[in-house]
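Colleague: this is the structure alone, sequence omitted:
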């Protein structure tokens, strides 16, 4: 009997075990690759020893020292250069933060992730972060594990629905492993796909995979939580302070998302070579890091120093600033540094920076609370911990998963009541703003579940009732590089091809062209299309067969435009509103 034919729990216990082993080994591989790059760039080149978190051998007696501090911008710019060369030469879709790409593969690509992406993501991210770029190691690990989950699904000849589950399980297991947070990782696999929903089919295999990945990773790196153990007690009188902190974190989550994507979109619009952009982003980050080294790298060690109130470690080594000014600026500078490191095309995660931004925000809030009500706020640790989970839980639209992950990373289960209040308020305040653009609101909005909710009505609505778009398309006689750049700009993995007379020829895909040369017509392959009289159910079948979120619309050979999933959603919603109004 083939594995795809086994009962659900048996099948996913086996596959979850395999994915867990892969996730644990992937996390270890990336962890040591990152340590190597930090040694080469930061320690040997700059002569700067980054503070480590307590769970990874760090100390609270840290004193800043950098022998060649002026080389920090050179280190980060060089990291951006090398990362950009690797990514844009071999796998352009490996740029940015990997978790979003894995979420996009779940919803829109039937769980397909190109096989070259995991190793490219590993190397490029290790260089970006190891050279001092402000990014996290969870996103690369998530994409690495998700990519291998997609490969395993193909090796076992699993159908698209199972491949999607394998990708989601890989996301959770990878993050749960490298953060030493198996419960949170498992929940994240099911929660991070949506803004306001949960992928229940993912939870069981994610629990298995995340637990196994955690054991493998921690057997080598140690089972101590990354940020050590918080030994304080819960004080219910602080609940109003945590509620205020939730409001602050919700607003900061909005600022994080808006700043990140403003910088990201600005770099996308900038008409220079993609190879140059990560260099510029790295240089800007390095200049900030020259003045405020706390923003460099993952920031885990600085987070620990804030948690345990080692404020005298925070300095600006180049300009003399009062400590309070430095502490007040750090949350905002970390947002800017992360936006330039990753938004410029560098490779790394946004999860860890979100935690660090939250930690710095919580420390600043504690300073205010300590001044106003010193008896209720004697030390910053509970505010730092709760703020880091509230801010990123809101920004990631994964409040439950992030809450459990942070308490696992800090050993602070006694803070859960306050954490629940703060993250709920932050989630409410942040609205629809999310750091993961590939998320959809609910299962109903996911192309992966379109057939479950829309079949009857989709069989009635015609394509000619929908708005079509004219771009992006590829022209048969243009060169491959132009078509590839257009794909990357529009975030499409395939484009319809038309001949000089405007007639539909077929489709070209990113996977087929790769680094190919010549003209687009050399890579055209057939694709079914719809006509204006076709139903949206027919269009959905074309999309499913081709693995796209669009379908070409053709009438008597003439290409009329592209029907997108968004266009279908609008027509569907309009018809549904009409039915409700007449009910």
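Modeller: The structure has been received and is ready for your questions. Small disclaimer: the values here were computed from a predicted structure and weren't measured.
Colleague: C-alpha from now on. contacts and neighbour counts both.
Modeller: Fine.
Colleague: please tell me how far the residue nearest the centre of the chain sits from residue 21.
Modeller: By C-alpha atoms, centre = their mean, the chain has its centre lying nearest to residue 99, at 3.1 Å. For residue 99, the distance to residue 21 (C-alpha to C-alpha, to the nearest Å) stands at 19 Å.
Colleague: can you check residue 219 too?
Modeller: 12 Å.
Colleague: dropping in the other structure now:
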């Protein structure tokens, strides 16, 4: 009994510390992001300066950010390998870089920033208290959960995301308690500091039937296709630009020119920044432009592929909700429900986190989205295959089944040999 009580006390204390620093960092980040977005909307000419912002951010990262440039992939690698400490400067640098990206109109999100801030701050806590290597890894997962949960106001989804994103198909339950504590405390701190999160319409309940399930399966296929296009598109743009322009600053400047060109071509600012107004519109507007999801996907792929900072969640919320709006109209599904399911399913498939995003849909939209969001998200997750927005994610078994791999393998290195068919023990990290 005493060891269990001691362990609980330790996780309550350490998880709370991580949650406080994650919540405070997310509150500051969201405040600055909101201010930057409002200023850009009032002074749209600044979008023309996005290439210059790219030069500046790229130069700063080129000089001081080489060790943290991998972002979320560095965090995931550190959880598994645990050799080097995450530099504490990751938190302020990614915060400033993301705010500048949004200030000048880059199409990016915020989860990447929150995860990187949370993990780097959690690693600082781990080193401050001189915890064991295993406890440090669990605190890193707690930092991911605390950052994700506090930046979106979804602590339960944040908890599961921190456990699920580390390894495809295998949950890190050893970090469950600290992740839950950090996510809940982080959310409480963010809200206590006056941050208000986006509110979305609550869909009405829809009973499952064979016909409805069939429609959701079609829906899931469409979401999988969109996820594959996004993941491969970002990776393609990134690799081509890295080959053509080795200097990060020049790649970001060229990406900025591309975004400005797209902005002028489409003639609207709807696809710049987070795009939250368009997400909310997707829930209620039967006349939403059918090409909206494709345009946001393109804007975001160019922005992130060029190296601008931020994340993928909110842009993929936009793409998923807008595509869900279109599919809802075509398939005869309730618009609010279709947009809400699409919002969660696309990122769940692209990030290989179907459980976390299904829970996130419930936290954001209410229980009426169940079981619809689970059906679509799991279908899309399976059909995307062995790919994702985080190449550092480890995988223990291919999504379609088969034997365990000989070891946990990053998605980027899946050409390793597999274990014999009769292998049953768990792979070692």
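Modeller: Okay, I see it. Keep in mind that this is a model prediction, so the values were computed, not measured.
Colleague: rewinding a little: so the residue nearest to the centre of structure 1 sits against residue 143, correct?
Modeller: Yes: counting by C-alpha atoms under 8 Å, residue 99 of structure 1 touches residue 143, with 5.8 Å between them.
Colleague: now which residue in structure 2 aligns to residue 136 of structure 1?
Modeller: Here residue 136 of structure 1 is matched to residue 109 in structure 2, going by TM-score structural alignment.
Colleague: got a list of what its match touches?
Modeller: 273-274, 310-315 (C-alpha atoms under 8 Å, 6 or more residues apart in numbering).
Colleague: repeat that for residue 186 of structure 1.
Modeller: 169, 172-173, 176, 203, 206-207, 209-210, 401.
Colleague: among these, which one has the most neighbours?
Modeller: Compared across the contacts of residue 186 of structure 1, residue 173 has the highest neighbour count, 43 neighbours, by other C-alpha atoms under 10 Å.
Colleague: that residue matches what in structure 2?
Modeller: Counting by TM-score structural alignment, the partner of residue 173 of structure 1 is residue 146.
Colleague: other residues contacting stretch 224-232 of structure 2?
Modeller: 297, 301, 346-347, 349-350, 379-381, 383-384, 387-389.
Colleague: show where that stretch falls in structure 1, residue numbers please.
Modeller: Counting by TM-score structural alignment, stretch 224-232 of structure 2 sits on residues 250-258 of structure 1.
Colleague: quick one: what helix or strand has the match of residue 136 of structure 1 in it?
Modeller: Using DSSP states H and E, residue 109 of structure 2 falls within no helix or strand.
Colleague: and what of residue 259 of structure 2?
Modeller: Per DSSP H and E: residue 259 of structure 2 is located in helix 248-266.
Colleague: for that helix, name the packing helices and strands.
Modeller: Using 3 or more C-alpha pairs under 8 Å, 6 or more residues apart in numbering; DSSP states H and E, the elements in contact with helix 248-266 of structure 2 are helix 50-64, helix 210-244, helix 292-305.
Colleague: tell me the buried residues in it?
Modeller: Burial within helix 248-266 of structure 2, assessed by neighbour count using 16 or more other C-alpha atoms under 10 Å, is assigned to 248-260, 262-263.
Colleague: mind checking what residue 123 of structure 2 lines up with in structure 1?
Modeller: Matched by TM-score structural alignment, residue 123 of structure 2 corresponds to residue 150 in structure 1.
Colleague: how far away is that match from residue 138 of structure 1?
Modeller: Here residue 150 of structure 1 is placed at a distance of 18 Å from residue 138 of structure 1 (C-alpha to C-alpha).
Colleague: picking that back up, quick check: the match of residue 173 of structure 1 touching residue 156?
Modeller: No: the pair residue 146 of structure 2 / residue 156 is not scored as a contact, 10.0 Å apart, by C-alpha under 8 Å.
Colleague: who has more neighbours, residue 219 and residue 21 of structure 1?
Modeller: A side-by-side neighbour count of residue 219 of structure 1 and residue 21, using other C-alpha under 10 Å, places residue 21 first with 24 against 11.
Colleague: which helix or strand contains that one?
Modeller: Going by DSSP H and E, residue 21 of structure 1 is in helix 8-38.
Colleague: mean shift between that helix and structure 2?
Modeller: In this overlay with structure 2, the average offset of helix 8-38 of structure 1 from its partner residues is 1.2 Å by mean C-alpha distance after the TM-score superposition for structure 1.
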